[in-house]
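Q: Give me the fold of what follows.
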Amino acid sequence: MRREGSALWQGSGKEGKGTLTTQSGTLSKTPYSFTARFGDGQGTNPEELIAAAHAGCFSMALAFQLSGAGHPPQELATTARLTMEQESGGWKIAAIVLVLKAKVPGIAKERFDELAAAAKANCPVSKVLNAAITLDATLEA
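A: Purely as a prediction, here's the structure:
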């Protein structure tokens, strides 16, 4: 299986501008720029897209884990909070905190935590990232 995303950038790093497009068409020439990435400019940026991808990947992985254990979720609401830090030579993604609020009928907290940890460790986006990835999971009644 292959998936594609593409970027077109024109100009310098700070004053230039670009667009992002995905194979599915969800993003189609979506603008991004220095100000969208490091300020409050209009458009998206690679880091928020990584955060959204991570939240989506983890949520789906957990749904599979829970369903396989006989506890299909009613709702999994995940936010991925990505932190960037400046280092010599540029920037790095230093950490991602997955904040999960889950409605899963009939599951014990210990089993829920075990399955959530497995999903965090094994979702493909977690595996590709070198950042410190933590999970703050809440099982709601």
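
Q: C-alpha from now on. contacts and neighbour counts both.
A: Will do.

Q: so how far is T79 from the residue nearest the centre of the chain?
A: For the chain, the residue nearest the mean C-alpha position is H54 (2.3 Å; CA atoms, centre = their mean). Shown here: H54 relative to T79, a distance of 9 Å by CA to CA, to the nearest Å.

Q: One more: T30?
A: Counting by CA to CA - T30 and T79 are separated by 22 Å.

Q: Same question for S6.
A: 25 Å.

Q: quick one: which of those two has more around it?
A: When neighbours are counted by other CA atoms under 10 Å, S6 and T79 differ, and T79 comes out ahead with 20 against 12.

Q: So which elements touch the helix or strand that one falls within?
A: Of the helices and strands defined by DSSP states H and E, T79 is found in strand 75-87. With contacts defined as 3 or more CA pairs under 8 Å, 6 or more residues apart in numbering; DSSP states H and E, the secondary structure elements packing on strand 75-87 are helix 46-68, strand 90-103.

Q: what's the distance between that strand and the middle of its chain?
A: The gap between where strand 75-87 is centred and where its chain is centred comes out at 7 Å by CA atoms, centre = their mean, to the nearest Å.

Q: Show me which positions of that strand end up buried.
A: If you call a residue buried by 16 or more other CA atoms under 10 Å, then strand 75-87 has these buried ones: 76, 78-82.

Q: residues making contact with that strand?
A: Counting by CA atoms under 8 Å, 6 or more residues apart in numbering, the neighbours of strand 75-87 from elsewhere in the structure are 47-48, 51-52, 54-56, 59, 63, 91-104.

Q: The structure of the following sequence is requested for comparison with the preceding one:
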Amino acid sequence: MASKGKAKWEGDLKGGSGVFTAGEDITGQYSFKSRFEDGPGANPEQLIGAAHAACLSMALSNILAEAGHNPTSVEAEAVVQLRLLDDGPSITKIHLKVVGTVPGLSEEHFRGHAEEAKAGCPVSKALAGVPEITMDATLAG
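A: Below is the predicted model of the structure:
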């Protein structure tokens, strides 16, 4: 299955702006200020973070279920750091935080399954060039 995203940028880097569409109905605006100066709007790193969190939560839910531990919920968050390096902007770190509600599972086993999901989800694999991907995985409650 192929998934589609598109974007259109108008103007120069600092004064211009863009619009993106993910799929058919997820849209947003982005600009230099939203990406590099904490201005209003979205940025590509937020989309990467959302994709990574969504992929991780699905992969972990599947791994847990296959191991006989049906999760009530798995919530994931990804914080993507963009840094200005000598050779230009680069994603230097992603920190994942995952919290699961999984009756009857120990914290240690949950962390192990979370590490497996982090290594195996397709978005993690696509982001293998990011120098540092860390994760905190805990059970709710």
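
Q: And the TM-score between these chains?
A: The TM-score (TM-score structural alignment, normalised by the length of structure 1) is 0.93; 139 aligned residues with a CA RMSD of 1.2 Å.

Q: one step back: what's the match for the residue nearest to the centre of structure 1 in structure 2?
A: Residue correspondence, TM-score structural alignment: H54 of structure 1 in this structure matches H52 in structure 2.

Q: same check, this time on S67 of structure 1
A: Taking TM-score structural alignment as the criterion, the aligned counterpart of S67 of structure 1 in structure 2 is A65.

Q: Would you check how far apart that match and S124 of structure 2 are?
A: For A65 of structure 2, the distance to S124 of structure 2 (CA to CA) stands at 20 Å.

Q: okay, these two: which has more neighbours?
A: More neighbours surround S124 than the other of A65 of structure 2 and S124, with 19 against 13 (other CA under 10 Å).

Q: Let's verify the spatially closest residue to the more buried one that is not a sequence neighbour: helix, strand, or coil?
A: Here the nearest residue to S124 of structure 2 in space, its sequence neighbours aside, is K118; by CA to CA, 6 or more residues apart in numbering that works out to 6.2 Å. Here K118 of structure 2 takes the helix state, with states given by DSSP: H, G, I helix; E, B strand; the rest coil.

Q: What count of nearby residues applies to the equivalent of K118 of structure 2 over in structure 1?
A: Using TM-score structural alignment, the equivalent of K118 of structure 2 in structure 1 is K120. Counted with other CA under 10 Å, residues neighbouring K120 of structure 1 total 23.

Q: Equivalent analysis for the one 5 residues further on, please.
A: Here the count is done by other CA under 10 Å, and V125 of structure 1 has 17 residues near it.

Q: Next: the one 5 residues further on.
A: As a burial measure, the neighbour count of N130 of structure 1 was computed by other CA under 10 Å and equals 12.

Q: separation between it and L115 of structure 1?
A: The spacing between N130 of structure 1 and L115 of structure 1, counted by CA to CA, is 22 Å.

Q: can you check L62 of structure 1 too?
A: 7 Å.

Q: higher neighbour count, these two?
A: With neighbours defined as other CA under 10 Å, L62 of structure 1 and L115 compare such that L62 has more, 24 against 20.

Q: The residue nearest to that one when sequence neighbours are not counted - how many residues pack around it?
A: Setting aside the residues directly before and after it, L62 of structure 1 is nearest to A119 in space (CA to CA, 6+ apart), at 5.0 Å. If you count neighbours by other CA under 10 Å, A119 of structure 1 ends up with 22.

Q: For A119 of structure 1, list the residues it contacts.
A: Going by CA under 8 Å, 6+ apart, A119 of structure 1 touches 58, 61-62, 65.

Q: among the residues you listed, who's most crowded?
A: Neighbour count (other CA under 10 Å) singles out F58 as the most crowded of the contacts of A119 of structure 1, with 29 neighbours.

Q: Next up, the contacts around it.
A: Contact analysis of F58 of structure 1 by CA under 8 Å, 6+ apart lists 119-120, 123, 125-126.
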